[in-house]
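Student: Turn this into a model:
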Amino acid sequence: MCNINNYIKIKYQKRRSFMVIGGIKAILFIVAVILVVGIIGAYSYHFIRRIVNLILKNKSSRYKKILSIILAVALVISLIALFGVWSVAVLYVLLFSIFVDIVYFIVCKVSGKKNKTCEVIYRSGIIPILIGVIMTSYGYYNMHRVVETDYTIYTDKNIRSEGYKIAFISDLHYGVNMDGKQLEKYCEDIEAQNPDIVILGGDIVDENTSRKGMYEAFDELSKIKSTYGTFYVYGNHDKATYARKPNFTEEELDNAIKDSGIKILADDSVTINDQITVTGRKDKSFRGDNLREPIDELIVNTQADSNKYNILVDHQPGDFDETDNAGYDVMLSGHTHAGQIWPGGLFIKTFIKDTLCYGHEKFNNLDIITSSGMAGWGIPVRTEENCEYIILDIKPE
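Tutor: Have a look, this model is predicted:
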């Protein structure tokens, strides 16, 4: 009885601590949003006021000031209300306007030289507007173009002479950049590579995917023929964690995956030919009773050993030191979208430690591969890297 009470007490304390941490994070997020909106609003006023002063030279200063404030407020509201391609375009215009401001200050203010034509071009805002439109248009086109990315890894472990070919798909976020027919086409392209194993690395669906779309996505993906089957690892969006009213339940999602013949790996593994293990981790965003196992316990419980080639699939790239020490040979991840919208990738590389934003790197004995994903989250714009699926060849040395 005492043990049961202690268990309940510990469980209650953990849940309470998660609630406190969650509350603090929510407050910090709200404060951050207010600050960002305030900064965007202030600079929008500066940018618009410059254009208004150029166009309405004969109007009073008071009139131009009031008009600029109204337009700046309307612009900020539209960023939130029309969240999507429009938001990206406006933010790019404002971002490149800052660069133009810096160049203008250096050339005209510091040097003391002024050119009437340059002054008009600067005040009109035409340069950042053009760059913003071009960048956003390219990003929209790039989001709707999926490429194949190939990697080859050699191992000294005892695997068959022809090696193994793995198709890795992550971050489809179904509904952002393709419909059922387009997904069917890409699945046919993947199948044409004759993969031995298909791995779905999480965030195949998200909060914006309809219930019908969720079933459609897994139905199409399950049609990819492979030698040893298709395996699925959850991401942080699949279960519509961030939606107040999800379009589908966790049970419906689980059933859709399993009924399509796809095996879910959640701190679980599968062994192939007694040569390769594929282990899928629960996502690190999971909380409460769904916490994932420590990596050193996971490799023991899943019966991976040093004689086999051990593949770890973890939606969010990280914990490289622990993964390497545990004895895994390669880690497959997604999640980052390679930044998706510039300068997102630069931000990740600069400020987020113990992660790989994109590509293939070697960490001691561990090969790390992070995919940019087959789509992106929320906004159908990508100005960082390409949308992709990965074909990984593991070959004996």
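
Student: Could you use CA atoms for every contact and neighbour count after this?
Tutor: Noted.

Student: List the contacts of residue 199.
Tutor: By C-alpha atoms under 8 Å, 6 or more residues apart in numbering, the contact set of residue 199 is 166-169, 230-233.

Student: hang on, it in a strand?
Tutor: Yes. Assignment of residue 199 by DSSP: H, G, I helix; E, B strand; the rest coil places it within a strand.

Student: mind checking how far it is from residue 230?
Tutor: 6 Å (C-alpha to C-alpha, to the nearest Å).

Student: Let me know the helix or strand that residue 46 is in.
Tutor: Assessed by DSSP states H and E, residue 46 sits inside helix 2-55.

Student: buried residues in stretch 103-122?
Tutor: Neighbour-count burial for stretch 103-122 flags 104, 122 (criterion: 16 or more other C-alpha atoms under 10 Å).

Student: tell me which element residue 279 falls in.
Tutor: Per DSSP H and E: strand 276-280 holds residue 279.

Student: What is that strand packed up against?
Tutor: When contacts are defined as 3 or more C-alpha pairs under 8 Å, 6 or more residues apart in numbering; DSSP states H and E, strand 276-280 packs onto strand 268-272, strand 309-313.

Student: Nearest to residue 128, out of those?
Tutor: Evaluated over the helices and strands packed on strand 276-280, closeness to residue 128 peaks at strand 309-313, with 41.4 Å, by C-alpha to C-alpha.

Student: Can you name the next helix or strand after the closest one?
Tutor: Per DSSP H and E, the first helix or strand lying C-terminal to strand 309-313 is helix 320-326.

Student: in that next one, what counts as buried?
Tutor: The neighbour-count check on helix 320-326 (16+ other C-alpha under 10 Å) flags 320, 323-324, 326 as buried.

Student: And the helices in this structure?
Tutor: 2-55, 61-81, 85-104, 116-124, 126-143, 180-191, 211-221, 250-259, 295-301, 320-326, 344-351 (DSSP state H).

Student: OK, contacts around the residue nearest to residue 124 when sequence neighbours are not counted?
Tutor: Spatial nearest neighbour of residue 124, excluding adjacent residues (C-alpha to C-alpha, 6 or more residues apart in numbering): residue 51 at 5.1 Å. For residue 51, the contact set (C-alpha under 8 Å, 6+ apart) comprises 123-125.

Student: and with 10 Å instead?
Tutor: Applying C-alpha atoms under 10 Å, 6 or more residues apart in numbering, we find residue 51 in contact with 64, 68, 120-126.

Student: if we can go back for a sec, find the residues that touch each one of residue 199 and residue 230.
Tutor: 166-168, 262-263.

Student: Which of those residues sits closest to residue 337?
Tutor: Closest approach to residue 337 among these (C-alpha to C-alpha): residue 168, at 14.1 Å.

Student: Among the buried residues of helix 320-326, which pair sits farthest apart?
Tutor: Farthest-apart pair in those is 320 and 326; separation 9.8 Å (C-alpha to C-alpha).

Student: Dump the helices of the chain to TSV, plus distance to residue 281.
Tutor: Formatted as TSV, the helices of the chain follow (distance: least, C-alpha to C-alpha, whole Å):
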stretch	distance to residue 281
helix 2-55	21
helix 61-81	35
helix 85-104	33
helix 116-124	52
helix 126-143	28
helix 180-191	24
helix 211-221	20
helix 250-259	16
helix 295-301	9
helix 320-326	11
helix 344-351	22
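
Student: To compare against the first, here's the next sequence to fold:
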Amino acid sequence: MYQYIGLIAVLPGIVYFTFFINRFIKTILNYHTNMLIILVIGLVVSMLSLPAINTLELYGVIYYHLLVIMLILELLNIILKKFLIYRFIFTTGVLAIIITALVLGYGYYNIKHVIPTTYNLISKKISDLKIIEIADLHMSTSLSVLQLQEYCNEISKEKADIVVLTGDIFDENTPLDDMLNACKVLSTISNKQGIYYIYGNHDNGSHAFKDIAFTPEDIRKNLEFNGIEVLDDEIVTLENINIIGRKDASFWGTNPRLSTVELLAKIPDDKKDNYTILLDHQPLDLEENASLGIDLQLSGHTHGGQLFPMGIVQTLTSDTLVRGQRNIDDFTAITTTGMSGWRYPIKTGAPSEYVIIKVK
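Tutor: Purely as a prediction, here's the structure:
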């Protein structure tokens, strides 16, 4: 699928870059081109463009950013070409290269710079509850184990009641040693009532593009060895809190799992009125969960739209809660942008974050 999308995007890229270089040769180098030269330019451009068909690699990200920025500047050129300085720096490609470098440089800084985001909620069922949510670490994409330890030390200062890890903490590119060490590090986060983990579409093995260094069972084993409870269509009932951990729906939403109704039925009768938190890696079934009396749903998965403007497009074309908070009567859903991103260490669409939720 990704390669088909890449092919559709690369074809106009080949045409445009061929046109751009031909114009550069004629206007800046003042050299007359003929059909043979244009064909040679097109062949070279094609050779440089075809690797970008793989939209999941860094080369493709750089290619498409450059292409889009050049097309935007092309439109501006219609208005600004009367200014010699603009026409020159645009036609030479200098301006596009500088802007692309700045955008991608910002994306690299943004994915590496993790900030806390705080939500203040009100509930009639519970007060003075503090929750830490961590999602989409995609361990080793942008965070080392040492950096993770530094953030966990910072998070520990919050003295949370519970900590939830809402999926894609690891992925198919995480080395085995990093998975093992990250489990230990995450277990050091200070808490009063436990750390709870659910699988995402990457760390459950359903989205692997290559052989993964460990299995979902290995993840469970090492998390539980370090005192972190794994919930895979399972529930935990505490004194005044219910925690429902859903099995991930998989990237394509095809992974069989229990319904919210079936999971709610597992809650003992004397705990039905507890403050109920549902953990679902993907922000799904918000309306349904609100109607069933869930108090809080915590999700990740979207990365806030890792590359701009993906988040805006997804928000405009679907009902997905890409990032932030949504209230439906007494129900609240929160989707975190995650502490990292997938595949490449660039994130231009949203900040990297961990979430602090205070319920009063």
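
Student: What's the TM-score once they're superposed?
Tutor: Overlay of the two chains. TM-score (TM-score structural alignment, normalised by the length of the second structure): 0.91; 358 aligned residues with a C-alpha RMSD of 2.4 Å.

Student: tell me which of the contacts of residue 199 of the first structure is nearest to residue 78 of the first structure?
Tutor: residue 169 (34.3 Å).

Student: Next one: the closest one from residue 333 of the first structure, what distance?
Tutor: Going from residue 169 of the first structure to residue 333 of the first structure by C-alpha to C-alpha gives 9 Å.

Student: cool, residue 226 of the first structure as well?
Tutor: Separation of residue 226 of the first structure from residue 333 of the first structure (C-alpha to C-alpha): 20 Å.

Student: Give me the more crowded residue out of these two.
Tutor: residue 333 (31 against 20; other C-alpha atoms under 10 Å).

Student: Could you pull up the residues touching that one?
Tutor: Contacts of residue 333 of the first structure by C-alpha under 10 Å, 6+ apart are 168-171, 200-202, 233, 235, 312-318, 356-359, 368-373.

Student: try 8 Å
Tutor: By C-alpha under 8 Å, 6+ apart, the contact set of residue 333 of the first structure is 170, 201, 313-317, 368-371.

Student: Give the aligned equivalent of it in the second structure.
Tutor: Residue pairing (TM-score structural alignment): residue 333 of the first structure is matched to residue 299 of the second structure.

Student: Distance of that match relative to residue 323 of the second structure?
Tutor: According to C-alpha to C-alpha, residue 299 of the second structure and residue 323 of the second structure sit 9 Å apart.

Student: Next: residue 173 of the second structure.
Tutor: Counting by C-alpha to C-alpha, the gap from residue 173 of the second structure to residue 323 of the second structure is 25 Å.

Student: which of the two has more neighbours?
Tutor: Set residue 173 of the second structure next to residue 323 and count neighbours by other C-alpha under 10 Å: residue 323 wins out with 23 against 20.

Student: what about the alignment partner in the first structure of the more buried one, distance to residue 367 of the first structure?
Tutor: The alignment partner of residue 323 of the second structure in the first structure, by TM-score structural alignment, is residue 358. Distance from residue 358 of the first structure to residue 367 of the first structure, counting by C-alpha to C-alpha: 13 Å.

Student: do the same with residue 217 of the first structure
Tutor: Distance from residue 217 of the first structure to residue 367 of the first structure, counting by C-alpha to C-alpha: 29 Å.

Student: returning to what we had before: so which of the helices and strands packed on strand 276-280 of the first structure is the most surrounded?
Tutor: Of all these, strand 309-313 has the most neighbours on average by mean count of other C-alpha atoms under 10 Å, namely a mean of 24.

Student: what residues does it touch?
Tutor: By C-alpha under 8 Å, 6+ apart, strand 309-313 of the first structure touches 157, 159, 201, 233, 275-281, 304, 327-333.

Student: Ok, stretch 279-290 of the first structure next?
Tutor: 14-15, 18, 232-236, 265-270, 291-292, 302, 310-316.

Student: For the residues you listed, which ChimeraX command selects only the ones that are buried?
Tutor: Applying 16+ other C-alpha under 10 Å to those leaves a buried subset, and the ChimeraX line that selects it is:
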select :232,233,234,235,236,265,266,267,268,269,270,292,302,310,311,312,313,314,315,316
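
Student: To which residue of the second structure is residue 310 of the first structure aligned?
Tutor: That one, residue 310 of the first structure, aligns with residue 276 by TM-score structural alignment.

Student: just to revisit the earlier point, next, show the common contact partners of residue 299 and residue 323 of the second structure.
Tutor: Common neighbours of residue 299 of the second structure and residue 323 (C-alpha under 8 Å, 6+ apart) are 334-336.

Student: now, which of these sits nearest residue 222 of the second structure?
Tutor: Using C-alpha to C-alpha, residue 336 comes nearest to residue 222 of the second structure of those, at 24.6 Å.

Student: shouldn't that closest one be in contact with residue 306?
Tutor: No. Counting by C-alpha atoms under 8 Å, residue 306 is not a contact partner of residue 336 of the second structure; they are 11.9 Å apart.

Student: In terms of neighbours, single out the busier of the two.
Tutor: residue 336 (31 against 23).

Student: How many neighbouring residues does the closest residue to that one other than its chain neighbours have?
Tutor: Distance criterion C-alpha to C-alpha, 6+ apart; nearest residue to residue 336 of the second structure, sequence neighbours excluded, is residue 300 at 5.0 Å. For residue 300 of the second structure, the neighbour count with other C-alpha under 10 Å is 29.

Student: do residue 9 of the first structure as well
Tutor: Using other C-alpha under 10 Å, the number of residues around residue 9 of the first structure comes to 12.

Student: And it, what's its match in the second structure?
Tutor: Matched to the second structure by TM-score structural alignment, residue 9 of the first structure sits unpaired.

Student: What of residue 170 of the first structure?
Tutor: Matched to the second structure by TM-score structural alignment, residue 170 of the first structure sits across from residue 135.

Student: wait, what's in contact with its match?
Tutor: Residue 135 of the second structure makes contact with 165-169, 299-301, 336-339, 354, according to C-alpha under 8 Å, 6+ apart.

Student: From the buried residues of helix 320-326 of the first structure, pick the one nearest residue 394 of the first structure.
Tutor: Minimum distance to residue 394 of the first structure across the buried residues of helix 320-326 of the first structure is 17.7 Å, recorded for residue 324 (C-alpha to C-alpha).

Student: Alignment lookup: that closest one to the second structure.
Tutor: With TM-score structural alignment as the criterion, residue 324 of the first structure matches residue 290.
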